[in-house]
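Participant: Can you look at this prediction? I've put the sequence above it.
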Amino acid sequence: MSDPISDAERLATAQVALNRRGDVLRDLGRVFADNGHELYLVGGPVRDALLGRFDPDKNDLDFTTDARPEQMQRVLRGWGDALWDTGIEFGTLGVGKGEDRLEITTFRADTYDKVSRNPEVRFGDNLADDLVRRDFTVNAMAVRVTADGPTEFLDPLDGLSALRDGVLDTPAAPEVSFGDDPLRMLRAARFVSQLGFTVAPRVRRALEEMSSQLSRITAERVAAELDKLLLGADPVAGLDLMVDTGLGEVVLPEVGAMRMAIDEHHQHKDVYQHSLTVLRQAMDLEGADGPDLVLRWAALLHDIGKPATRRHEPDGGVSFHHHEVVGAKMTRKRMRELKYSKQMISDVSQLVYLHLRFHGYGDGRWTDSAVRRYVTDAGPLLTRLHKLVRADCTTRNKRRAARLQANYDDLERRIQDLAAREDLARVRPDIDGNEIMKILGIPPGPQVGQAWNHLKELRLDRGPLDHDEAVEELVRWWNERGGPRV
């Protein structure tokens, strides 16, 4: 994707963008210059400024310097409001100044042990050695920072040309770069999603040949990159790169497994492409609230149970009975292995489990009880479930698509009507646990929970009961169970 903007225009635009942080840049540049040290802005802020996507309120500022860690501490102790030295062994010091959080790292010339991704830290003597060890040339550009703020643009590895062409290439041979740190392979897919770039041919070859080395990376770091990929502007492009090169087989094999073979006798949708379409359509429904990571994960994984449940029927059709149940279990397993939080795992797997429920709605044939259960089972995920179900309509049959959307419009209207009459957001029994114990004359224990659940089921089936009716139903249930007569 060659960009028509000239390099001179791009550099001028970047200068204007970075000058929006001119106060902190000039102040920090003066401190380092006064102490005889060089300071450079590097990495993402420089790249984003050149791309016209620099956000002064969101972009972190990363710097590199010839000052050693102990020298940085002396220089910054009187300047910053706070210092963080958690990365000091790697030459990185965090500094807070007002609302700014800055990260400054001594020039590095690391080597890696080739087993883990931990570097054998060696400090470098010049900017060029530091830049050549970075992941991609578009992230290996720098801007000199002095008392005058951002001044000279430095690009020894021609990252600007790669940025102009929208290509990800490595400063060193990709085999060396990815061998040093395999996480960079997943970062390539992430940048494809975030920036709309493609990968250089030699980078793609290295990804295909070295994808298995991703197993060296911790689950937490993999999950962080996958989240950033999914939250990008074009996650489908990043996912395609992962699946096509074998990276997905290492970190998210269930997604690639949806590319099931289709033969001439058993026609059905390609589940992988369908899932990517659902992801795109779910993104279109996010609205002003911005990217929704839970919704995007659910859209991607909603059909991962299909390969395991696929059956060829005698009539030539294909079925996937209970794929939502199997898919929810697979989702929980994969997300646990990636060390996601319990809440994240619960939310995504529940959406996968519920995504097919609506298709039993037909033409509005659900009872009010069924509508209540749909809302109750979705709980706080209901809005996301609405979006997921609508996004899951990918049929090319316009009449069928219109009917599905009309049916869901009808379901949402029924939910609103019931909610106007009942507290659907918090369906609870009409009698609480304390009153249950008082009416039945029983102490706290499992029987109270059983009685509570019985009353909740009645509430779901029949809607709100008045107090006397609820007491009558509770007593009837208790006596039918053979408890002491009430």
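Facilitator: Perfect, I can see it now. Numbers count the residues shown, from 1 in each chain.
Participant: going forward, measure contacts between C-alpha atoms and count neighbours the same way
Facilitator: Fine.
Participant: So Gly246 is in contact with Ser211, correct?
Facilitator: Yes - contact criterion C-alpha atoms under 8 Å: Gly246 and Ser211 qualify, at 5.8 Å.
Participant: then this one, side by side with the first:
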Amino acid sequence: MQSVATALTRLGDLAATPTVSRLATAFHESGHELALVGGPVRDAFLDRPINDLDFTTSATPDQILQIVKPISDAHWDIGRAFGTIGARIAGEKVEITTYRSDSYDGQTRKPEVVFGHRLEDDLLRRDFTVNALALRLPGLTLVDPANGIDDLLAGVLRTPISPEISFGDDPLRMMRAARFTAQLGFTLDVDTAEAMEAMADRIRNISAERIGDELSKLLCADDPHVGIELLVDSGLCDRVMPEIPALRLEVDEHHHHKDVYQHTLTVLDQAIGYEKSRGSFDGPDLIVRLAALLHDIGKPGTRRLEPGGVVSFYHHDLVGAKLAKKRLRALRFDNDTISAVARLTELHLRFFGYTEGAWTDSAVRRYVRDAGDQLERLHILTRADVTTRNRRKADRLGFAYDDLEQRIKELAEQEEMAAVRPDLDGEQIMAVLGVGPGREVGEAYRYLLEQRLDDGPLGEEEATRRLTSWWAERGR
């Protein structure tokens, strides 16, 4: 946390940049108020990087367009109905929004947009006091009508007005509360936490797209663990992703197993650690984090209490993959993300057979083939899934996966395994067999692929010999 003087100096430096100074001058000369608002002001106090530049103004959307057109490289009005105009000024993207005082009616999923007249009123309609901060431009006057600076100093999330009214106006703010605890490391004040629990069912008024987007932002935060716990403890998760609280399985006095819910949170933490340490991605990887969160959601539906105090979860990987696909579709995630997360969930147990006996080269090739372009993420998820406190067991699994990765690397170098395909393509298969396009060509292709996986590169001559023999054995 920066001192007020240091933060104001940082904001002053920001105001002197070409983008902000041009905007401030243009709005001042037009006779309209302009203020830098929300996240940039908050992050200046928290000594966090300032990325998005958001402004609020007394000008209407039409007036904003008139002001920014002469000074912008480009502009767009996709958010015009909500009072927001976007522009690129001096190479930076900015958003400028007319003062607002709108709210939700508690029934529909869209707000009634009402433009306001005062900066202070606009700030008080925002989600949390730490985001209800503004810097008037060009005069560099800090505006803090809800005592957000005090809450920043205390590390507390609190709504500027009654949480019941704030969450009633926009129920998605309850999910934002979970996201900001994860991003900023803050805690909720008591009244806000109690209102979230009491009003959790209101989240059903929010569209699936907005919920999915907010969940993605939460998972890409610095510490999503605490945010997920808040969603579960408040009851929100029961409404948006019930598979997660369902992991809190009842403990039977005669049957004992790992706490699946806490295990999942640990896997999420460890996956983030591997994601960062391996350096495989530029920034947070949503697919890795979704897969870590969802990889065991098939366990509640597959749990069986076996004789002798044993608990089994047979096929929870396959069941979980189907559940993950269904939930992510319901939340309107894109098809590529859905497919990747489901595939990782389906494959997350595959490695554990590696420690039970030596895999052949063929088995290693199949592991790579089945993972496809998700291999690196599968490496991360599989390693993260080891949460045993038994150090000897953890080391054994870690060494085994080191060995598997080394074998994959060696085979890839020998065979260019990343592009495993049969030694003959479709055209060659048809020429050898004397057939045209059809089902038989697909069957022949799969046969040659299995041969390739079992024995490595065959060469065109040997592949042709095996294909001819296979075709003859079919009685053709």
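Facilitator: Happy to help now that I have it. Every value quoted in this text rests on a predicted model; they were computed, and no experiment measured them.
Participant: TM between them?
Facilitator: Here the superposed chains carry a TM-score of 0.96, computed using TM-score structural alignment, normalised by the length of the second structure; 472 aligned residues with a C-alpha RMSD of 1.5 Å.
Participant: quick one on the thing from earlier: mind checking which of Gly246 and Ser211 of the first structure has more residues around it?
Facilitator: Ranked by neighbour count (other C-alpha atoms under 10 Å), Gly246 of the first structure and Ser211 place Ser211 first, with 23 against 19.
Participant: For that one, which non-adjacent residue is spatially closest?
Facilitator: Nearest non-adjacent residue to Ser211 of the first structure, counting by C-alpha to C-alpha, 6 or more residues apart in numbering: Leu247, 5.0 Å away.
Participant: For that neighbour, give its distance to Trp452 of the first structure.
Facilitator: Leu247 of the first structure is 49 Å from Trp452 of the first structure, where distance means C-alpha to C-alpha, to the nearest Å.
Participant: And for Met258 of the first structure?
Facilitator: Relative to Trp452 of the first structure, and taking C-alpha to C-alpha, Met258 of the first structure is found at 42 Å.
Participant: what residue of the first structure takes the place of Arg369 of the second structure?
Facilitator: In the first structure, Arg369 of the second structure lines up with Thr376, judged by TM-score structural alignment.
Participant: With adjacent residues omitted, what lies nearest to the counterpart of Pro444 of the first structure in the second structure?
Facilitator: In the second structure, Pro444 of the first structure lines up with Pro437, judged by TM-score structural alignment. Spatial nearest neighbour of Pro437 of the second structure, excluding adjacent residues (C-alpha to C-alpha, 6+ apart): Met430 at 7.3 Å.
Participant: Could you do Arg459 of the first structure as well?
Facilitator: In this structure, Arg459 of the first structure finds its nearest non-sequential neighbour in Pro429, 6.1 Å apart by C-alpha to C-alpha, 6+ apart.
Participant: Could you point out the longest helix of the second structure?
Facilitator: Longest helix in the second structure by number of residues (criterion: DSSP state H): helix 391-415.
Participant: Over which residues of the first structure does that one lie when aligned?
Facilitator: Against the first structure, helix 391-415 of the second structure falls on residues 398-422 (TM-score structural alignment).
Participant: ditto for stretch 116-125 of the second structure
Facilitator: Counting by TM-score structural alignment, stretch 116-125 of the second structure corresponds to 124-133 in the first structure.
Participant: Give me the distance between the two termini of the matching stretch.
Facilitator: One end of stretch 124-133 of the first structure sits 11 Å from the other (C-alpha to C-alpha).
Participant: Over to stretch 133-141 of the second structure?
Facilitator: This stretch, stretch 133-141 of the second structure, spans 11 Å end to end (C-alpha to C-alpha).
Participant: For that stretch, list every residue counted as buried.
Facilitator: 133-138, 140 (16 or more other C-alpha atoms under 10 Å).
Participant: Which of those residues sits closest to Gly308 of the second structure?
Facilitator: Comparing these against Gly308 of the second structure with C-alpha to C-alpha places Leu133 closest, at 60.6 Å.
Participant: for the closest one, what are its contacts?
Facilitator: Under the criterion of C-alpha atoms under 8 Å, 6 or more residues apart in numbering, the neighbours of Leu133 of the second structure are 37-38, 41-42, 123, 142-145, 148.
Participant: a markdown table for the residues you listed, including secondary structure, neighbour count and distance to His256 of the second structure?
Facilitator: Below are the contacts of Leu133 of the second structure laid out as a markdown table (DSSP: H, G, I helix; E, B strand; the rest coil; neighbours: other C-alpha atoms under 10 Å; distance: C-alpha to C-alpha, whole Å):
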| residue | secondary structure | neighbour count | distance to His256 of the second structure |
| --- | --- | --- | --- |
| Val37 | strand | 25 | 52 |
| Gly38 | coil | 24 | 49 |
| Val41 | helix | 24 | 50 |
| Arg42 | helix | 22 | 47 |
| Leu123 | helix | 26 | 52 |
| Leu142 | strand | 17 | 57 |
| Val143 | strand | 18 | 56 |
| Asp144 | coil | 19 | 53 |
| Pro145 | coil | 17 | 53 |
| Gly148 | helix | 23 | 47 |
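Participant: Pro284 of the second structure: which of the residues you listed is nearest?
Facilitator: Closest approach between the contacts of Leu133 of the second structure and Pro284 of the second structure, by C-alpha to C-alpha: Arg42, at 21.9 Å.
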